[in-house]
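*Asks:* Below are the sequence and a predicted model for it; my questions follow.
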Amino acid sequence: MSTITTEIIKELRDETGVSIMQCKKALEDSGGDVEKAKVILAKQSRAAAEKKADRNLGDGLIITRQKGDQVAILVLRCETDFVAKNDDFIKVANDLTDMALEIGIEKTKEAAQGMLDPLVQKIGENMALGELSILEGSPMGIYNHNGKNVAVVVMMGGTADLARDIAMHITAMKPRFLSKDEINEVDMENAKAVFEESVADKPDDMKAKILEGKLNTYFKDFTLLEQNFVKNPDKTIEQLLKDNDAGIALYEHVMI
């Protein structure tokens, strides 16, 4: 059996992130073999994570990282705001985001659990990789509000500043559709079912027109191009884009 020194225990702790006592026990169980101790700790971390896997992930952190014309959006989920502010949790979220831009989404997803398991064991909360996407284009605007509410906008024409203003607007107004063309049949039928009740007592020859007006008003609030711009409510987003000879190629909005 190899001698288990304080230095070896500390090195193992620094590498794995688990507690001193867990590292010491793993080294004892492995006969002082550091590599075997790492395997033992990895198995323990996976087991600890599996026990907590059914806990609700009600909080987390959203990281955005831009590299050239690409931006990665990553959501790392946890149970509480306390852990979302933990330095180790934040570091893993940032490392995974950087990894996504370097090696791609699928390989990052494959690596994520192995990076999270020791943290779950150390902190004692369930954690999981949530949404992960990479958008590409230019000009691009990013608005990240406290790591909880993020929008990214890719423009056709315009400027990065305009794209960021619209991204900020999206985080505030939370549109569900870019334009009326994106309103699908299910959304329309669900809305009709609600508003048909409110016009049930109206004259038959007026019901259709009143219902149409209510639906238009309802969907206007959730359609980005028809919303009034938060920084200048006298203009809609569509008018703002026309004034700047620009359009929106795509956008993504993520919230925790």
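*Replies:* Nice, I can see it.
*Asks:* When you work out contacts or count neighbours from here on, use the C-alpha atoms and nothing else.
*Replies:* OK.
*Asks:* Settle this for me: F222 is touching P175, isn't it.
*Replies:* Yes. Using Cα atoms under 8 Å, F222 is in contact with P175, at 4.4 Å.
*Asks:* and here's the other structure:
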Amino acid sequence: MADITTETIKQLRDLTGVSIMQWGIAAAYTHAGGQVVAAVVLACETDFVSKNELFGTLAYDIAMHVAAMDPIWINRKEVTDADTAAARSVFEKEVANVPEANRQKALDGKLDGFIKERVLLDQPFVKDPSRTIQGLLDEASQKFGEKVEVVRIERLSVK
């Protein structure tokens, strides 16, 4: 029988796309004298990464971003047909006076912009707008050698 090594487990994960262990960290950020609190659960594949100081800093920075930018969804997969239909109905009224030939393009642009502004992974990072949150996660995945993803966000506000 073959020995099971870290390398064989990594190969199995790579082949199947399934993580053997799910690790991560929860981070919170409080803003405006306690008026806004945001929390993020940032997941990774090993406890080694979850205990890394840079991983914790990334989670905290994303929590700060959530407090500042108030995203509704983590990724575009979370946007439901009902969400899209509700936004579309609002934007259809806004583009009603646009010439017919350009109306659909204007509607699509407004809808895409609305979703992009509210999807965490699509948002420009508040501390460095030249990078998106997805870009930060991609960089972290490359740095740590394993998948890093935001699995939950919450934002609470007094107002």
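*Replies:* Looks like it came in fine. Fair warning: this is a prediction, and the values are worked out from it, not measured in the lab.
*Asks:* TM between them?
*Replies:* The TM-score (TM-score structural alignment, normalised by the length of the second structure) is 0.69; 120 aligned residues with a Cα RMSD of 1.6 Å.
*Asks:* what residue of the second structure matches up with K207 of the first structure?
*Replies:* Under the alignment (TM-score structural alignment), K207 of the first structure pairs with R103 in the second structure.
*Asks:* give the contact list for its match.
*Replies:* Each residue near R103 of the second structure by Cα atoms under 8 Å, 6 or more residues apart in numbering is listed here: 95-96.
*Asks:* The same query, at a cut-off of 10 Å, please.
*Replies:* R103 of the second structure makes contact with 92, 94-97, 109, according to Cα atoms under 10 Å, 6 or more residues apart in numbering.
*Asks:* Tell me which two in those are the farthest apart.
*Replies:* N97 and G109 (15.3 Å; Cα to Cα).
*Asks:* Please identify which of these two sits among more neighbours.
*Replies:* More neighbours surround G109 than the other of N97 of the second structure and G109, with 12 against 9 (other Cα atoms under 10 Å).
*Asks:* Buried residues, the host helix or strand of that one. List them.
*Replies:* Element membership for G109 of the second structure (DSSP states H and E) is helix 100-118. By 16 or more other Cα atoms under 10 Å, the buried positions in helix 100-118 of the second structure come out as 103, 106-107, 110-111, 115-118.
*Asks:* how far apart are that helix and its match in the first structure?
*Replies:* In the superposition with the first structure, the average deviation recorded for helix 100-118 of the second structure is 1.4 Å (mean Cα distance after the TM-score superposition for the first structure).
*Asks:* Show me how far that helix is from its chain's centre.
*Replies:* 22 Å (Cα atoms, centre = their mean, to the nearest Å).
*Asks:* same thing with stretch 98-115 of the first structure?
*Replies:* For stretch 98-115 of the first structure, the distance to the chain centre is 15 Å (Cα atoms, centre = their mean).
*Asks:* now stretch 61-78 of the first structure
*Replies:* 8 Å.
*Asks:* matching residues in the second structure for it?
*Replies:* Going by TM-score structural alignment, stretch 61-78 of the first structure sits over no part of the second structure.
*Asks:* buried residues in that stretch?
*Replies:* Neighbour count says stretch 61-78 of the first structure has 61-66, 71-78 buried, by 16+ other Cα under 10 Å.
*Asks:* which among the residues you listed gets closest to A49 of the first structure?
*Replies:* Taking Cα to Cα as the measure, A49 of the first structure sits nearest to C78 out of the buried residues of stretch 61-78 of the first structure, at 11.9 Å.
*Asks:* in the second structure, which spans are helices?
*Replies:* Applying DSSP state H to the second structure gives helices spanning 6-16, 47-50, 53-69, 81-94, 100-118, 133-144.
*Asks:* which one of the ones you listed is the most hemmed in?
*Replies:* Ranked by mean neighbour count under mean count of other Cα atoms under 10 Å, the helices of the second structure are led by helix 53-69, which reaches a mean of 20.
*Asks:* packing partners for that one?
*Replies:* Packing contacts for helix 53-69 of the second structure, counted by 3 or more Cα pairs under 10 Å, 6 or more residues apart in numbering; DSSP states H and E, involve strand 23-31, strand 36-44, helix 47-50, strand 124-125, helix 133-144, strand 149-157.
*Asks:* quick revisit: distance to I62 of the second structure for the contacts of R103 of the second structure - can I get that in a markdown table?
*Replies:* Formatted as a markdown table, these follow (distance: Cα to Cα, whole Å):
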| residue | distance to I62 of the second structure |
| --- | --- |
| E92 | 33 |
| E94 | 33 |
| V95 | 34 |
| A96 | 38 |
| N97 | 39 |
| G109 | 27 |
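*Asks:* gap between the residue nearest to the spatial centre of the first structure and D29 of the first structure?
*Replies:* The geometric centre of the first structure, computed from its C-alpha atoms, lies nearest to V75 (Cα atoms, centre = their mean), at 3.3 Å. In this view, V75 of the first structure and D29 of the first structure are 36 Å apart by Cα to Cα, to the nearest Å.
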